[in-house]
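Engineer: this one's structure only:
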């Protein structure tokens, strides 16, 4: 049956009038392009256009779309069970996945909590940290320390550790827990580290550690807060200070995990391990919503030997067998595909973005692993620039002053060259 048949027609007018899309107004909505199917690195629109995907569906579709091995894992699992509650029940897809996660993540992370999605995994991490100290008889340590310009999700505890002034959540500040914010990392990845940053961190820890349950940070790359690639020594300094001042370290690897920065996990750039780590997005290769929060035996025991005796969280779809089955297949595929070489190739091809540096509107071009960023001196008009991108046969969704790429790992050199060219022509032709 054709993908353009009448039964598959997408009612764009109904969508515009009734369906709320992410970060979009209902009164002045951004255009939404109707997708009929996707395969490999291509997204196909109802009008017949074929677009090279530069976003990997918000950084999750590492292996592209409609991958036969992931499809098979999903279909096969439906023949067994699509879902059972995780309370009082366990199953092979979940057990196998947790084994993989314990094996792949840095030691000594070994206790796994399966969550619905990235933001929920951050909520769980924050609850773990606060409950740990509560169980140790310390109710004062209930705040979370974090750098400015961070982003950790759209649920309430996660919003509270996003940038308090410059983020999309600033309007909620009166309703959110008041957290402890330090200056954003400034020393850039690949350049020299300014020791003054470590000194400033030390001063802040000395003043606030008695109130801090944990320090949460996106390792090496602050993503939605501005695509800031910072120096590994900053992360090393945070780890040392957390140890010295008895503060738990939470690393949010939801965007950076599973090879995106050139290391399997971004903490490896600094050769450190957190007390709690959050993973998501690419975990299922973009097929299902799933995330995980891993912690150490020390933290897990500290929580469960306390007054409550249990971690007080339990999502309805926790450990969903379909999601766990496809996550297992995706992680196997990641390791089979020589992801290091894939990411290295993409990084080399992303150097095509440096051509944009000759344009007056461009402030900076930076790349790390399979991430490429062009920073402009003004915010882009998303509707205008995406219209240009679709005409160029690519799918790229900028935000603020940043036009960036996080493509699938299976992207070809031709894919990346076309994506880079589309960004250059958009800026050069002022289609933004």
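Structural biologist: Thanks, I have the structure now. Quick caveat, the model's predicted, so the values are computed rather than measured.

Engineer: can we go C-alpha only for contacts and neighbour counts from here?
Structural biologist: Noted.

Engineer: and the nearest residue to residue 44 once chain neighbours are set aside, how many neighbours?
Structural biologist: Closest residue in space to residue 44, ignoring its immediate chain neighbours: residue 50 at 4.6 Å, by Cα to Cα, 6 or more residues apart in numbering. The number of residues packed near residue 50 is 21, by other Cα atoms under 10 Å.

Engineer: Got another one to weigh against that:
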């Protein structure tokens, strides 16, 4: 049966609650209802095409409707769609685990599957907590994270998060954590090096006082994503690793947003040769097709749970669809495309190609800064360029610019007053140029109206 746009809009109003969406405003507008996609574009039910400039919330690397990925699912579907990983295994899950261990930093040797990045974070936190208990140090049970961080929306992930807009409403549900400052060089009066060193000193002071209580430090490597696409100053991540080793604190790297080529390296930790104890991945793992995430750990952590049944060291955590065969099969096919299409190299090349275009946008009267690492790009809007004064939250300037971009044929989302540009990794030079031109036009028309 074919439904009209109006019928679907009414069903959306009556039955569906969209995530991260104020439904009153959304339904008063003309809701976007996607029907299909091809390459770097999606099409709505009325036939209009849009550039998918945030890669369907940062997770589509190869474009939509890739035949190689479709075929991987169809081939696996002819064998089996799903069987439990609780007490048994399956072929795609084993083979994908091997590939992930081969791709990720050398310290990581074991793979534990889940269904989303937030769940991968929850698993990492539980592993770190129990690791110290099994090693005879149960007092190490506190987690340390960065202010303005985002690690997902489950209770544990929110507890180590630091974005008040998202998290404050749930305050009484959360467990206590320690927070330290994240280096924001563009908001710091001194140099980038001074900003970096001040934040590192704050971190070490915390370790000096409380490392005997801290199980792990969780961090988004190189870029704080949902916090506004804030880039780390050079050398910060490596020094964080050094301090974790010095004070015997586990390092948890949340690569859900940054992993699989988005920053111009396969994983953001590679920019500074960092070896985390636990790494969480998701989003692009399956090429944007199915919800599979993974938590990778060192053998040191795995071995702390390895023992006889009566020792009570079993890791009692799992999900019904953990290690789903369809998801793991398409993830393997996606990793094959990374090699075949040289995706990471393409991101490195195109990142340089678009810098002049980003510079033009940065010169607009109401753009305070354009921040970029690979294909993670944030365009910060400001009310006054010279003073860098921000727009008031109630102006919803970021949302207004994104709404105008939608009219012009481009789909993205704001982070408050930061316009996000995280396109599919295979986007061509011409596609990138057209997308950035739409963003430039939307910013100019809305902010200068």
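Structural biologist: Okay, I see it. Worth saying up front: this structure is predicted, and the values here are computed from it rather than measured.

Engineer: I'd like the distance between the residue nearest to residue 44 of the first structure and residue 267 of the first structure.
Structural biologist: Per Cα to Cα, to the nearest Å, residue 50 of the first structure is found 37 Å from residue 267 of the first structure.

Engineer: Where in the first structure does stretch 74-87 of the second structure align, residue-wise?
Structural biologist: Aligned by TM-score structural alignment, stretch 74-87 of the second structure corresponds to residues 75-88 of the first structure.

Engineer: What lies in contact with that stretch?
Structural biologist: 314, 316, 317, 318, 319, 320, 321, 322, 325 (Cα atoms under 8 Å, 6 or more residues apart in numbering).

Engineer: what sits against the residue nearest to residue 44 of the first structure?
Structural biologist: By Cα under 8 Å, 6+ apart, the neighbours of residue 50 of the first structure are 42, 43, 44, 393, 394.

Engineer: Aligned to the first one, what sits in the second structure?
Structural biologist: When the second structure is aligned by TM-score structural alignment, the residue opposite residue 42 of the first structure is residue 41.

Engineer: Now stretch 129-147 of the first structure: buried residues?
Structural biologist: Using 16 or more other Cα atoms under 10 Å as the test for burial, stretch 129-147 of the first structure gives 129-135, 141-147.

Engineer: Which pair in the residues you listed has the greatest spatial separation?
Structural biologist: Pairwise distances across these (Cα to Cα) peak at 26.3 Å, for the pair 135 and 147.

Engineer: contacting residues for residue 102 of the second structure?
Structural biologist: Here residue 102 of the second structure is in contact with no residue (Cα under 8 Å, 6+ apart).

Engineer: residue in the first structure matching it?
Structural biologist: Match for residue 102 of the second structure (TM-score structural alignment): residue 103.

Engineer: and the gap between its match and residue 370 of the first structure?
Structural biologist: 23 Å.

Engineer: hmm, back to that, next step: the contacts of residue 50 of the first structure restricted to strands.
Structural biologist: Among the contacts of residue 50 of the first structure, the members found in strands (DSSP state E) are 42, 43, 44, 394.

Engineer: Take the residues you listed and write them to JSON lines, including neighbour count.
Structural biologist: Listed next are these as JSON lines, based on neighbours: other Cα atoms under 10 Å:
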{"residue": "42", "neighbour count": "21"}
{"residue": "43", "neighbour count": "21"}
{"residue": "44", "neighbour count": "20"}
{"residue": "394", "neighbour count": "28"}
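
Engineer: With distance to residue 55 of the first structure as extra columns, can I get those residues in TSV?
Structural biologist: Below are these laid out as TSV (distance: Cα to Cα, whole Å):
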residue	distance to residue 55 of the first structure
42	11
43	11
44	14
394	10
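
Engineer: what kind of secondary structure is the aligned partner of residue 304 of the second structure in the first structure in?
Structural biologist: With TM-score structural alignment as the criterion, the equivalent of residue 304 of the second structure in the first structure is residue 302. The three-state label given to residue 302 of the first structure by DSSP: H, G, I helix; E, B strand; the rest coil is helix.
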